[in-house]
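> Pasted the sequence and its predicted model underneath.
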Amino acid sequence: MSGPGTMNGPRATGAPLVEFDDLKLEIETFDGTLRVLDGVTFSLGARETLGIVGETGCGKSVTARSLLRLLPMPPARFAGGAIRFEGEDLTKVRERRLRRIRGQRIALIPQDPMTYLNPVLSVGRQLTDVVAARQKARPPGQRLGRAGRRRRAAELLAQVQLPHPERQLEAYPHELSGGMRQRVLIAMALAGEPALLVADEPTTALDVTIQGQVLRLIHELVERLGLAVLLISHDLGVVAKVCRRIVVMYAGTIVEDAPTAALLARPLHPYTQGLLKAIPKLHGDSGRLPGIPGAIPNLLDPPSGCRFRPRCPLATEICAREKPPVVEAEPGHRVACHRYPGPPVEADFEVPR
């Protein structure tokens, strides 16, 4: 995976924790086959924080759920490639083995806490049940009893900075604010002491102030516990606060992969440039923001060549004929565009009337 033509970024010492290697995913529908992921390739090192960004429908959440094999199969199926976690190809392991990895080695923070918390059970009951499930992987003599599970649940709530953790164990989800419920979900994710935390738009249902608190908490947990984090978001600002590296997705493909500072200061792909130009600025021109014309293509019949071609102001004939190769345009900065290698080119998007 480390040879030319791949989208790997800077890694921790040793083998990557996670490797997506030319992953292709398809979903059968009544209308035909959706080519949802087309050659997704990137890696994530231990203790590394990586963000995946893009418009709604670009394949961010599907990529995360493919890692955990949470998509129903069928109708979904892997059409090629591999997902290696700690060297093991998760596309080929049996369900029983996957159940030992989910929650133990890889944990998920979902985006809507009210959907994932049972409204008729107390926080303590739900959290101790998760702790008990995680204890099953341990030898019988090392498993916690009822009192030990309750103490562990309170410790987890304290770890995510929920005030008065013992009292919160008796609370029901409707008695907690959105930010407090999200902290409970993070505590559940930490119960198995995972190596990788997958956060699927964890701040979407929260207001701006609470978003900042949750993002700071995730950052602190990464520093304190040495976790690797895969953060899914449509908000570049959210990802920039937490992640050291960003992968930009478009229509099931990765178009750019770079360290956060480099990508924000010097975006190379026309799609990334369009996303950044659409972010409101506090200072400068107060006119209408430029927008990327068109919409994400129908993946039942995706465009030939580059999938971004129908919306790209820089598209040429070769963009329709050939899928763009992945090149390292700058050290650690990889981009899938026919205009590279070569000097950076800035796309000029239209301003809506």
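Looks like it came in fine. Note that this is a predicted model, so its numbers are computed, not measured.
> C-alpha from now on. contacts and neighbour counts both.
OK.
> Could you give the number of residues near Arg96?
A count of nearby residues for Arg96, using other CA atoms under 10 Å, gives 8.
> I meant to write Glu330 there.
The tally of other residues near Glu330 (other CA under 10 Å) stands at 13.
> those strands in the stretch 1-150 of the chain, which residues are they?
18-29, 32-44, 49-53, 76-85, 88-89, 106-109 (DSSP state E, counting those that start in this stretch).
> Can you redo these as CSV, where the extra columns are distance to Ala258?
Converted to CSV, those look like this (distance: least, CA to CA, whole Å):
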stretch, distance to Ala258
strand 18-29, 16
strand 32-44, 11
strand 49-53, 10
strand 76-85, 20
strand 88-89, 25
strand 106-109, 24
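> Tell me who's in contact with His168.
Quick fix: residue 168 is Gln, not His. With contacts defined as CA atoms under 8 Å, 6 or more residues apart in numbering, the neighbours of Gln168 are 123-124.
> how close does it get to Arg149?
The gap separating Gln168 from Arg149 is 15 Å, by CA to CA, to the nearest Å.
> Buried ones in the helix or strand harbouring Ala262, by neighbour count?
Ala262 is part of helix 260-265, with elements assigned from DSSP states H and E. Buried residues in helix 260-265, defined by neighbour count with 16 or more other CA atoms under 10 Å: 260, 262-264.
> Comparison target below:
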Amino acid sequence: MKLKAPFPYFGGKSAVAAEVWRRFGNVKNYVEPFFGSGAVLLGRPHWRPDGPRLVETVNDADGLLANFWRAMTADAEAVAHHADWPVNEADLHARHLWLVGQRERITERLMADPEWFDAKAAGWWVWGACAWIGSGWCSGNGPWVSGGERLVHRDDLGNAGQGINRQLPHVGNAGRGINRQLPHVGDAGRAWGHIAPLADRLRDVRVACGDWTRVLGAALWPFTGSLLRPLSASHLRVGVFLDAPYGDGFDGAYASTDGLEHDRAIADDVWAWAVEHGDIPQLRICVAGYDDGREVPDGWVTVAWDATQRSGGAGFTGRRGAESDAGKNAKRERLWFSPHCLDPDAGQMALFGGQ
């Protein structure tokens, strides 16, 4: 069964997940600091419900998104309960405003306690993400705020406040993602049927929330720590998938409020980190981004892919015409693999047993 996130996500990498795993192999430890929709982890072919436990750590800076994934690992049934609601414009605005107001509290609690989660916020978030049209869900960018008993339009907020934009819910079809499973209020079991397989897959995944570098420290310690490296480090294999905001146009859907300059800085830092650590034999690193003329070190492998062609289109760019900016960017998609990734065309998979 092919697993996917129960909400639409722009810029997901489901179309290339298989290529990533062909070059990572069955690594002992997997780290994804920019988790988003989790398409690469969910596409891992080595996971089995009755198989050995995998060491997998994911992170996202968006507290509401991270809370959804953590709640899914801990109490997916409660998430399904709160997501089970018909699409209603009034509820969409009310829940949107509530979630934006709770973001800071939720993020702080997630970062302070690795076991904390809010199932109601997770359910409302995924319900709204499926009902919302386009980008901006829970970004906080909008002029509408709570005035006690009604919505109030605040012109002075602009894009800097904790307001929301008003819009009609998605009415073009029966719903997207989880809402497709909710035809009416009385059919509560349908949401759980959509979420249950994800809950099984995510049960042992560790979900962090915060700066992307935090989850990399623990993964790197056996190879870069100041203490004597353990003997087991010689056969450990760690896969690191880095899909940071590209910083080159629109490639986010939810809470990216820091602007393109901030995204570009993160993208530059991510590339610098990958190049610096790419020579560690036990590390297998993949960086996703646009072809921007960057200098690729010797030994790295570049894989070009077209987001409009693979698997019927991938992410936001696959939804636009080929001559649009998004369509042109779709042809700039690249994956860069570090020197110690497997070369599936050179027989390494057979030589190392896919390890």
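Here it is on my side, so go on. Since the structure is predicted, the reported quantities are computational estimates derived from the model, not experimental observations.
> Quick check: TM-score for this pair?
Here the TM-score for the pair of chains, by TM-score structural alignment, normalised by the length of the first structure, is 0.27; 154 aligned residues with a CA RMSD of 6.3 Å.
> so who does the residue nearest to Glu77 of the second structure when sequence neighbours are not counted touch?
Closest residue in space to Glu77 of the second structure, ignoring its immediate chain neighbours: Trp192 at 6.3 Å, by CA to CA, 6 or more residues apart in numbering. Going by CA under 8 Å, 6+ apart, Trp192 of the second structure touches 76-77, 80-81.
> Most neighbours of all these, which one?
Ala80 (28 neighbours).
> Distance of it relative to Glu104 of the second structure?
Taking CA to CA, one finds Ala80 of the second structure at 23 Å from Glu104 of the second structure.
> other SSEs contacting the longest helix belonging to the first structure?
Scanning the first structure for the longest helix, with DSSP state H as the assignment, gives helix 208-225. Judged by 3 or more CA pairs under 8 Å, 6 or more residues apart in numbering; DSSP states H and E, helix 208-225 of the first structure is in contact with helix 178-190, helix 236-242.
> Which one of these lies nearest to Gly212 of the first structure?
helix 236-242 (8.5 Å; CA to CA).
> buried stuff in the closest one?
Buried residues in helix 236-242 of the first structure, defined by neighbour count with 16+ other CA under 10 Å: 236, 238-240, 242.
> Out of those, the closest to Phe20 of the first structure would be?
Proximity to Phe20 of the first structure was ranked across these by CA to CA; first place goes to Val239, at 19.8 Å.
> For the closest one, give its distance to Thr260 of the first structure.
Distance from Val239 of the first structure to Thr260 of the first structure, by CA to CA: 9 Å.
> if I look at the two, which residues touch both of them?
Joint contacts of Val239 of the first structure and Thr260 (CA under 8 Å, 6+ apart) are Ile246.
> Tell me which of the helices and strands packed on helix 208-225 of the first structure lies nearest to Leu217 of the first structure.
Leu217 of the first structure sits nearest to helix 178-190 of all these, at 8.8 Å, using CA to CA.
> so what does the following helix or strand past that closest one touch, helix or strand wise?
Next helix or strand after helix 178-190 of the first structure toward the C-terminus (DSSP H and E): strand 196-200. When contacts are defined as 3+ CA pairs under 8 Å, 6+ apart, strand 196-200 of the first structure packs onto helix 60-68, strand 106-109, strand 228-232.
> Mind doing that once more with 10 Å?
Helices and strands touching strand 196-200 of the first structure, as assessed by 3 or more CA pairs under 10 Å, 6 or more residues apart in numbering; DSSP states H and E, comprise strand 49-53, helix 60-68, strand 106-109, helix 178-190, helix 208-225, strand 228-232.
> now these in TSV, with mean neighbour count and distance to Arg134 of the first structure?
Below are those laid out as TSV (neighbours: other CA atoms under 10 Å; distance: least, CA to CA, whole Å):
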stretch	mean neighbour count	distance to Arg134 of the first structure
strand 49-53	26	24
helix 60-68	21	16
strand 106-109	24	11
helix 178-190	25	10
helix 208-225	15	18
strand 228-232	25	19
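> In TSV, list these along with distance to Ala132 of the first structure.
As requested, these are exported to TSV (distance: least, CA to CA, whole Å):
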stretch	distance to Ala132 of the first structure
strand 49-53	29
helix 60-68	21
strand 106-109	15
helix 178-190	11
helix 208-225	21
strand 228-232	24
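> which stretch among those comes nearest Phe20 of the first structure?
Taking CA to CA, helix 60-68 is the member of those nearest to Phe20 of the first structure, at 8.6 Å.
> Tell me what angle that closest one forms with strand 228-232.
Per axes from the mean of the first three to the mean of the last three CA atoms, to 10 degrees, the angle that helix 60-68 of the first structure makes with strand 228-232 is 140 degrees.
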